[in-house]
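Undergrad: generate coordinates for the sequence data below:
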Amino acid sequence: MIDVKNYGFTEEQLMLRDTVRKFIKEYVPEEYARKCDQEKKVPWEAFHKAAEMGLLGVVIPEKYGGAGLGFTELGIVLDELSYGYLELATMIYRASVHGAESLLTYGSEEQKDKYLPLIAKGEFRSSLSLTEPNSGSDAASIQVRAVRDGDYFIINGQKIFNSAVNIATRTVLAARTDTSVPKHKGITLFFVDPTTPGIEIQRMDTMVFRALGTYQVFYNDVRIHKDDMLGELNNGWKHLMTNLTKERFAIAAMMTGAARAAVDTAIDYAKQRIQFGQPISKFQVIQHKLADMKMEAHLSHLITYDLANRIDANVPSRMEASMAKIFVTEAYNRIANQGMQILGGYSVTPEFPMERHYRESVLQRIGGGTNEILRNSIAKDLEL
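TA: Okay, here's the model as predicted:
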């Protein structure tokens, strides 16, 4: 029988949840998150502590130095970390999904042996280099070229909206290696060191990811050894598709935690803010807003962990992943928007985290595949 009170988590999963909650309370208070956001400061201290605790190796098999756990456990980690600070959770997400899961899914044994132990120890950071100035939702239309030259590939072109590439040990780069075939069939993935000669990284001025940063990257005759190819030649698009369910699950888990934090911020404020002689939480209009926010956060939790159970059971879940990503990101956006109304003028000041929630919630409907494109994917799965 499922223990409803504990959301169906096992005793071990509850212990993990409580451990991460304690970590957030001790090492990632709101003041720390605000400082990193305002000063554009990478939360290295918290990241290294998270690595010490083994939070980066949750889904990495034990033989590579990880915990060998499932996506329910990864969801718990990302959910709870995002409650404290979304950008910190994003660092763990990129290591676990863009790094570890890419290697586990289509990396060579040599690459797994070399990189997975480093990821588990927090000595390796990952990012994804896919989007280009003229290739967004039509991701397969990328034009960055990788031309074979003996044991090397020569890469030229530009990527954009490349988050955290500046701190990445390796970035998963999608490049076109064959222009004579349909666009989906001529893409190859590479594991690229961003410090390789010929790579120029420029920071973009964005309203989100202030700590990690978002960048455009220029590749000018960059030489990448064939051993750094990820997966099979010209099969990169298929490789990317195999990880999409996991990526969208991770986004849903992070937004679930961030949404819970936004709800709690609004509740705490409403109980303390006095207007017309009483806390504004006593007014029905505020109560209804908070009730709606709480419902959406709860439903986000349910759809996210249902997806985790499906992934752990190896049940094909492409449509369910799209549904979870759409629902949770839009719920987070609605929650943050209502929170702005409840906090009023204080909502636009950095002294309260609601303005950060609002900024971050806007992006999440776009990243990981826009919600409009994902609705197309669901319609396709429904054979409409």
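
Undergrad: hey, let's count contacts and neighbours off CA atoms from now on
TA: Fine.

Undergrad: what is the neighbour count of residue 327?
TA: Number of residues near residue 327 (other CA atoms under 10 Å) recorded here: 20.

Undergrad: that one reaches residue 301, doesn't it?
TA: No - between residue 327 and residue 301 there is no contact under CA atoms under 8 Å: 10.5 Å.

Undergrad: so which elements touch the longest helix seen in the chain?
TA: Across the chain, the longest stretch assigned as helix under DSSP state H is helix 236-272. With contacts defined as 3 or more CA pairs under 8 Å, 6 or more residues apart in numbering; DSSP states H and E, helix 236-272 has these neighbours: helix 71-84, helix 86-93, helix 102-106, strand 187-192, strand 278-279, helix 284-312, helix 318-343, helix 354-364.

Undergrad: in the third one, what counts as buried?
TA: It stands for helix 102-106. Buried positions in helix 102-106, judged by neighbour count with 16 or more other CA atoms under 10 Å: 102, 103, 104, 106.

Undergrad: would you list these in a markdown table and tack on distance to residue 181?
TA: Compiled in a markdown table, the buried residues of helix 102-106 are given as follows (distance: CA to CA, whole Å):
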| residue | distance to residue 181 |
| --- | --- |
| 102 | 24 |
| 103 | 26 |
| 104 | 28 |
| 106 | 22 |
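
Undergrad: give me the nearest residue to residue 178, chain neighbours excluded.
TA: Using CA to CA, 6 or more residues apart in numbering and skipping the chain neighbours, the partner closest in space to residue 178 is residue 186 (4.4 Å).

Undergrad: same thing with residue 333?
TA: In space, and not counting its chain neighbours, residue 333 is closest to residue 361: 4.8 Å by CA to CA, 6+ apart.

Undergrad: cool, and residue 346?
TA: residue 352 (7.0 Å).

Undergrad: check residue 370 too.
TA: Residue 370 sits nearest to residue 137 (CA to CA, 6+ apart), 7.0 Å away.

Undergrad: mind listing what the one you found touches?
TA: Residue 137 makes contact with 369, 370, 373, according to CA atoms under 8 Å, 6 or more residues apart in numbering.

Undergrad: how close does the last one get to residue 366?
TA: Looking back up the chat, that one is residue 373. 10 Å (CA to CA, to the nearest Å).

Undergrad: how near is residue 99 to residue 247?
TA: 11 Å.

Undergrad: out of these two, which sits in the busier spot?
TA: A count of neighbours by other CA under 10 Å puts residue 99 above the other of residue 99 and residue 247, at 27 against 23.

Undergrad: confirm that one sits in a helix?
TA: Yes - using DSSP: H, G, I helix; E, B strand; the rest coil, the assignment for residue 99 is a helix.

Undergrad: you'd agree it is up against residue 122?
TA: No - Residue 99 is not in contact with residue 122 according to CA under 8 Å; the separation is 11.5 Å.

Undergrad: my guess is the residue nearest to residue 178 contacts residue 146, does it?
TA: No - counting by CA under 8 Å, residue 146 is not a contact partner of residue 186; they are 10.4 Å apart.

Undergrad: next, show the common contact partners of these two.
TA: Common neighbours of residue 186 and residue 146 (criterion: CA under 8 Å, 6+ apart): 176, 177.

Undergrad: and for comparison, fold this next one:
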Amino acid sequence: MHNPEFFDHRREFSRTDVERGGIPTAQWRELMAEARRRADAAGFYRFPLPPALGGRDGSNVAMAAIREHLAWLGPGLHAELSHEASVVANLPLALVLHEFGTAEQRQEYLGPLVDGEIELAFGLTEPAHGSDATHLETTARKDGDSWVIDGAKRFNSVVDVATADLVFARTSGQDGKADGITAFLVPTDTPGFDIPYYHWTFNMPTDHAEVRLSGVRVPETAVVGEVGKGLDCAQLFVHENRLRQAASSLGAAQFCIDESVRYAQERVVFGKPLHEHQGVQWQLVELQTEAELVRNSVQKTAWLMDRHGKTSASGRVAMVNYRANQLACSAADRAMQVHGGVGYTRHKPFEHIYRHHRRYRLTEGTDELQMRRIAAEMFDFKSRRGSTTR
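TA: Take a look at the predicted model:
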């Protein structure tokens, strides 16, 4: 293996630039970029993108199968856990720009983003507001032919290398309402755009920045989509991401289950193979049964999105995201237990899988938010009280 220090027990030390706030090292970023270039040259990186972007308009059903398969192979450059990198593109911001961007924005940002020449960040979460995106404290006010943005963002991923940040700010309307929030493409070198620090996290390295915006001035052309309708962009971003997260979590869970079954057949304890002990069998049986049920639900949900639109099947997307992400954590934890002491070491990948997929129970909406979305459909809260995006 080339560059083994990035994949074995040393991985976080090799990947993390401690002197620069814990962000990814330049060498690690370049290794991921090289994997991306090779995948693109091989012709499959752009598979899920529209033909206009050089893709084949891959369906949600196909992408769910691909994401599961890649995670099922275990951690590696083919599906790098820490950075959502994959040899088959996961570029929701490319889809946002393709659908909502102006011709000028697509020319400046979309082509370079797809080609891997630039990165774009996504600034929605705030210090005082996480899953509830309708109570943003970041504001933007019109000043002549410009907008002036003030506020703060948290866990603003990829900002360390991003050319611009897609910042969501309230421009009108009431707190708690989706209307009145606008999306802006803000170049990261704009005066007043500052990164005071990066959050060190359970899984390192980190690119989850704290961002402060103080009198950040951008032109009218920075608006993405309609003024006051910015959460339409966010909805497209998170909806598709939630399904793909679920598929990846399912694949990671299946990897942990398979590795545990293999080890249980090899390991001898108390004079007989580990797998002959029912206490071990039944725990893995429960996980495998759950994995199969989640697999069927993921595929059905993906099919419904392909049939009725990417922002349809909201309750089902929440269901599979909630259950699949919990399954990945349970399977990784059980794999550590089945493997005993060696399972707890970094010579096995289970602790790495657990730490990454534990993040998924927060990032695209918490477990509790997913349950709230399911309840909203069951009890028709949406039509009676309005709804939030995240």
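
Undergrad: figure out which of the helices and strands packed on helix 236-272 of structure 1 is closest to residue 258 of structure 1.
TA: When these are compared by CA to CA, helix 71-84 sits nearest residue 258 of structure 1, at 4.7 Å.

Undergrad: does residue 126 of structure 1 touch residue 101 like I think?
TA: No - counting by CA under 8 Å, residue 126 of structure 1 does not reach residue 101; the two are 10.9 Å apart.

Undergrad: residue 290 of structure 1 maps to what in structure 2?
TA: Taking TM-score structural alignment, residue 290 of structure 1 has residue 284 as its aligned residue in structure 2.

Undergrad: wait, I meant residue 134 of structure 1
TA: Using TM-score structural alignment, the equivalent of residue 134 of structure 1 in structure 2 is residue 128.

Undergrad: next up, the contacts around the counterpart of residue 336 of structure 2 in structure 1.
TA: Per TM-score structural alignment, the equivalent position to residue 336 of structure 2 in structure 1 is residue 340. Applying CA under 8 Å, 6+ apart to residue 340 of structure 1 gives the contacts 347, 348, 354, 355, 358.

Undergrad: could you pull up the residues touching the last one?
TA: By that I understand residue 358 of structure 1. Residue 358 of structure 1 sits next to 333, 336, 337, 340 when contact means CA under 8 Å, 6+ apart.

Undergrad: quick one: the match of residue 134 of structure 1 from residue 325 of structure 2, how far?
TA: 25 Å.

Undergrad: where in structure 2 does stretch 64-76 of structure 1 align, residue-wise?
TA: Going by TM-score structural alignment: stretch 64-76 of structure 1 matches residues 53-65.

Undergrad: list the contacts of the matching stretch.
TA: 46-51, 111, 114, 243-244, 247-248, 298-299, 302-303, 305-306.

Undergrad: just the buried positions in it, please.
TA: Residues 53, 54, 55, 59, 60, 61, 62, 63, 64, 65 are the ones in stretch 53-65 of structure 2 that count as buried (16+ other CA under 10 Å).

Undergrad: is it possible to export those residues to CSV including distance to residue 37 of structure 2?
TA: Listed next are the buried residues of stretch 53-65 of structure 2 as CSV, based on distance: CA to CA, whole Å:
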residue, distance to residue 37 of structure 2
53, 15
54, 14
55, 15
59, 23
60, 23
61, 25
62, 22
63, 20
64, 22
65, 22
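
Undergrad: closest one of those to residue 192 of structure 2?
TA: Of the buried residues of stretch 53-65 of structure 2, the one sitting nearest to residue 192 of structure 2 (CA to CA) turns out to be residue 53, at 33.1 Å.

Undergrad: run a quick neighbour tally on the aligned partner of residue 196 of structure 1 in structure 2.
TA: Taking TM-score structural alignment, residue 196 of structure 1 has residue 190 as its aligned residue in structure 2. Around residue 190 of structure 2 there are 14 other residues, counting by other CA under 10 Å.

Undergrad: can you tell me the closest non-neighbouring residue to residue 190 of structure 2?
TA: Take residue 190 of structure 2 and drop its neighbours on the chain: the residue closest to it by CA to CA, 6+ apart is residue 216, 6.8 Å away.

Undergrad: from residue 118 of structure 2, how far off is that neighbour?
TA: For residue 216 of structure 2 relative to residue 118 of structure 2 (CA to CA), the value is 21 Å.

Undergrad: tell me which residue lies farthest from the centre of structure 1.
TA: residue 277 (43.1 Å; CA atoms, centre = their mean).

Undergrad: and the match of residue 134 of structure 1, what is it in contact with?
TA: Residue 128 of structure 2 makes no contacts at all, as judged by CA under 8 Å, 6+ apart.

Undergrad: my read: residue 342 of structure 2 touches residue 351, true?
TA: No - in this structure residue 342 of structure 2 lies outside contact range of residue 351 using CA under 8 Å: 10.7 Å.

Undergrad: neighbour count for these two, which is higher?
TA: A direct count of neighbours by other CA under 10 Å for residue 342 of structure 2 and residue 351 places residue 351 higher, at 19 against 12.

Undergrad: structure 1: which residue goes with residue 160 of structure 2?
TA: Residue 160 of structure 2 maps onto residue 166 in structure 1 when the alignment is built from TM-score structural alignment.

Undergrad: coming back round to it: hang on, the residue nearest to residue 346 of structure 1 in a strand?
TA: No - assessed with three-state DSSP, residue 352 of structure 1 is coil; it does not lie in a strand.

Undergrad: just give me the neighbour total for whichever residue in structure 2 pairs up with it.
TA: By TM-score structural alignment, residue 352 of structure 1 lines up with residue 348 in structure 2. By other CA under 10 Å, 16 other residues sit near residue 348 of structure 2.

Undergrad: try the one 10 residues further on
TA: Counted by other CA under 10 Å, the residues lying close to residue 358 of structure 2 total 19.

Undergrad: on that earlier part again, make TSV out of the helices and strands packed on helix 236-272 of structure 1 and add distance to residue 21 of structure 1.
TA: Formatted as TSV, those follow (distance: least, CA to CA, whole Å):
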stretch	distance to residue 21 of structure 1
helix 71-84	6
helix 86-93	13
helix 102-106	28
strand 187-192	33
strand 278-279	29
helix 284-312	16
helix 318-343	20
helix 354-364	19
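
Undergrad: give me the contacts around stretch 204-217 of structure 2.
TA: 12, 15-17, 22-24, 82, 146-160, 190-200.

Undergrad: run the last query once more with 7 Å
TA: Applying CA atoms under 7 Å, 6 or more residues apart in numbering, the contact partners of stretch 204-217 of structure 2 are 12, 15-16, 22-24, 146-160, 190-200.

Undergrad: sounds good, over and out.
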